[in-house]
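**Student:** this one's sequence-less:
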């Protein structure tokens, strides 16, 4: 089989397609023939050698956490799936249910566990899940990280009610999934982007309010205006230090800011006294459990939600796919196809 490999000194230019032995599943394991993988911002950090959870001394990785494939063989004792089943890889291979723990969060694909960027891959039967039949392989590959992150922020941690207001930052994978889920749940949605074209696409997906943050850098003002001066109930914060100040100004008293990324950079610090004065909650989150994933898939099937795949590349053209991500060209997700 062929596989992607990245090793020190890291970087997109260090990605190679290499020959490797065909793996075989052991007890409790499954062999998956990969059909598609999707890119996350985390993958770009990992390939660059900047991912915080890489094991000490790690000098080679098989990248990508998010994939779709077909079960080709199973090992002894496997009961969850059978050959021929179509599955998604789970971001955390050992987070089945309950709250996160260090052990669960130390089982992510790509690092420390070899990822889905290979033609054939062996995973624990607990680390894959069957997926809705109506989705394409490309769409399924977008679910494990971006979709589940948005799902957890809204429905597990957010405790929202229909009619509540949600702010989505930008039009990357997490934000577009957040928009689709929030619209299906009856929330008021406001989305930001630097592109009027992307904002028009977001409106077609159900966005109620649109803000071009290049034209209106102080976008907390339109959020306050759209909510009658109250502020948003929940903000999915993907920018990091580059957007946090506006999020804090835009959140309502007692509201919830879900920190899921730092794509706008670390930026400067903020005054925590602002949070004290308005009782807002600032919570970091990292994807979710298998139970959350399967609940999300039930909702996707019920509402026939179509994940937005914006760009597709052959998996061997991974460098071009990363260039598209770095250029911010995409709306929704970028996918590699086997």
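**Tutor:** Nice, thanks for sending it over. Computed from a predicted model, the values in this text were never measured in an experiment.
**Student:** hey, let's count contacts and neighbours off CA atoms from now on
**Tutor:** Noted.
**Student:** measure the closest residue to residue 160 other than its chain neighbours to residue 11 for me?
**Tutor:** Excluding its sequence neighbours, the residue lying closest to residue 160 (CA to CA, 6 or more residues apart in numbering) is residue 154, at 6.9 Å. Per CA to CA, to the nearest Å, residue 154 is found 34 Å from residue 11.
**Student:** Neighbour count: those two, which is higher?
**Tutor:** Ranked by neighbour count (other CA atoms under 10 Å), residue 154 and residue 11 place residue 154 first, with 24 against 17.
**Student:** list the contacts for the more buried one?
**Tutor:** Residues near residue 154 by CA atoms under 8 Å, 6 or more residues apart in numbering: 160, 178, 182, 234.
**Student:** Next: residue 300.
**Tutor:** Taking CA under 8 Å, 6+ apart, one finds 132, 306 in contact with residue 300.
**Student:** this is the comparison structure:
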């Protein structure tokens, strides 16, 4: 069986191909033949050695992926052999609030999805219909899609008449535009690239603001909402001061991350107090939330936005493309069925 291994903080030089015996599932586990795996911003942080959670050196990377159950261990009630599945990034986080007790994560402290076969806990899997999404599309749900879903539904949620503000055109932000639109929200999206305005409108954004042309984009958000501001902000950039200036009184800022790098500690407590909003950190999501996302994607016929798809043999090129910062849509690595008996 072939897999890629990665050493945290070693850059792309730490990514290497490995050949090993086919793993055998134990009690409560299943063997999954991987069909596709997807990159997310956490991979960039792991490569640079700045990911906030533990990462095991020499582990298999990528938390996002989809595959087909090919064998089961003892005491497995489901999913059955032949089922197409995605896995929750935090396998032991079944439902409820996140805690340090369930901090072990796929593609970090646990082996990830960039392999021909992986052994996974059956309880962490969610079946995904074969006729809704391609494998490449389905592979994008467990991190980017689930993070957006948690940002939109895990706190105050979306209420009738709400305005949702999304920032940029990364994977989480594009999912947030699609999901918020499907849930009936009015969506305001920002971008610094005029060429991406059309995509955001196609996905459902009602208003698109170019923050390079409109430096006071929080003021523009308020103008577009009659002075109220956005009820829910999906904050991925780490620019909390601007998001606080754009959020409505009593609204929520779902703090997903800081793709622009870790910002200086300059947050003004006065700005937090006067905004009257809740700041809620988002750590991907639970298995229950992943199941809800899969159902919502199926119900609303949402198609994830794909950038480029690479074959398994070209995984290093996929990483280079993603790290180049020009990708629009998810970067996915696909695998062909192997029928592996351990000797490949």
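**Tutor:** Perfect, thanks for sending it. Just so you know, these numbers come straight off a predicted model, no measurement behind them.
**Student:** Which residue is the nearest non-sequential neighbour of the spatially most central residue of structure 1?
**Tutor:** Geometric centre of structure 1, nearest residue: residue 146, 1.7 Å, by CA atoms, centre = their mean. Of all residues not flanking residue 146 of structure 1 in the chain, residue 174 sits nearest, at 4.5 Å (CA to CA, 6+ apart).
**Student:** Counterpart of the one you found over in structure 2?
**Tutor:** Aligning on TM-score structural alignment places residue 174 of structure 1 opposite residue 172 in structure 2.
**Student:** buried residues in stretch 197-214 of structure 2?
**Tutor:** With burial defined by 16 or more other CA atoms under 10 Å, the residues of stretch 197-214 of structure 2 counted as buried are 197, 200, 201, 203, 204, 205, 206, 207, 208, 209, 210, 211.
**Student:** quick one: the fifth one and residue 186 of structure 2, what's the gap?
**Tutor:** Distance of residue 204 of structure 2 to residue 186 of structure 2, given as CA to CA: 9 Å.
**Student:** just to revisit the earlier point, my read is the residue nearest to residue 146 of structure 1 is in a helix, agree?
**Tutor:** Yes. Assessed by DSSP: H, G, I helix; E, B strand; the rest coil, residue 174 of structure 1 belongs to a helix.
**Student:** quick one: it and residue 150 touch, right?
**Tutor:** Yes. Shown here, residue 174 of structure 1 and residue 150 form a contact pair, counting by CA atoms under 8 Å, at 5.6 Å.
**Student:** Look up how far residue 148 of structure 1 lies from the residue nearest to residue 160 of structure 1.
**Tutor:** Distance, residue 154 of structure 1 to residue 148 of structure 1, by CA to CA: 10 Å.
**Student:** just residue 259 of structure 1 next, same as before
**Tutor:** The spacing between residue 259 of structure 1 and residue 148 of structure 1, counted by CA to CA, is 14 Å.
**Student:** More neighbours: those two, which one.
**Tutor:** residue 148 (28 against 19).
**Student:** so who does the aligned partner of that one in structure 2 touch?
**Tutor:** Residue correspondence to structure 2 (TM-score structural alignment): residue 148 of structure 1 is matched to residue 146. Neighbour list for residue 146 of structure 2: 284, 285, 289, 290, 293 [criterion: CA under 8 Å, 6+ apart].
**Student:** Name the member of those residues with the shortest distance to residue 80 of structure 2.
**Tutor:** Distance ranking of the contacts of residue 146 of structure 2 against residue 80 of structure 2, using CA to CA, places residue 290 first at 18.7 Å.
**Student:** nearest residue to the aligned partner of that closest one in structure 1 other than its sequence neighbours?
**Tutor:** Aligned counterpart of residue 290 of structure 2 in structure 1: residue 293 (TM-score structural alignment). Among residues not flanking residue 293 of structure 1 along the chain, residue 148 sits closest, at 6.1 Å (CA to CA, 6+ apart).
**Student:** Validate this expectation: the one you found resides in a helix.
**Tutor:** Yes. Counting by three-state DSSP, residue 148 of structure 1 is part of a helix.
**Student:** now it: how far from residue 264 of structure 1?
**Tutor:** Distance of residue 148 of structure 1 to residue 264 of structure 1, computed by CA to CA: 21 Å.
**Student:** do the same with residue 47 of structure 1
**Tutor:** For residue 47 of structure 1 relative to residue 264 of structure 1 (CA to CA), the value is 18 Å.
**Student:** Please identify which of those two sits among more neighbours.
**Tutor:** Remark: of residue 47 of structure 1 and residue 264, residue 47 carries more neighbours, 27 against 13, as counted by other CA under 10 Å.
**Student:** Let me know whether the more buried one touches residue 12 as I believe.
**Tutor:** Yes. Counting by CA under 8 Å, residue 47 of structure 1 does reach residue 12; the two are 6.2 Å apart.
**Student:** Burial check on residue 293 of structure 1, number of neighbours?
**Tutor:** The burial count for residue 293 of structure 1: 26, using other CA under 10 Å.
**Student:** My guess is it contacts residue 146. True?
**Tutor:** No. Using CA under 8 Å, residue 293 of structure 1 makes no contact with residue 146, being 11.1 Å away.
**Student:** how about stretch 201-216 of structure 1, which residues of structure 2 does it hit?
**Tutor:** Going by TM-score structural alignment: stretch 201-216 of structure 1 matches residues 199-214.
**Student:** Need the distance between the two termini of the matching stretch.
**Tutor:** Taking CA to CA, stretch 199-214 of structure 2 runs 19 Å from one end to the other.
**Student:** Also stretch 202-212 of structure 2?
**Tutor:** One end of stretch 202-212 of structure 2 to the other measures 21 Å (CA to CA).
**Student:** what about the helices in the stretch 1-150 of structure 1?
**Tutor:** Ranges of helices within the stretch 1-150 of structure 1 are 41-47, 102-105, 137-140, 148-151, based on DSSP state H, counting those that start in this stretch.
**Student:** again with the stretch 151-300 of structure 2
**Tutor:** Assigned by DSSP H, counting those that start in this stretch, the helices in the stretch 151-300 of structure 2 fall at 171-182, 197-203, 217-224, 240-246, 269-275, 287-300.
**Student:** Of those helices, flag the one that's most buried.
**Tutor:** Most buried of those, by mean neighbour count (mean count of other CA atoms under 10 Å): helix 171-182, with a mean of 25.
**Student:** after superposition, how close is that helix to structure 1?
**Tutor:** Between helix 171-182 of structure 2 and the aligned residues of structure 1, the post-superposition mean distance stands at 0.6 Å (mean CA distance after the TM-score superposition for structure 1).
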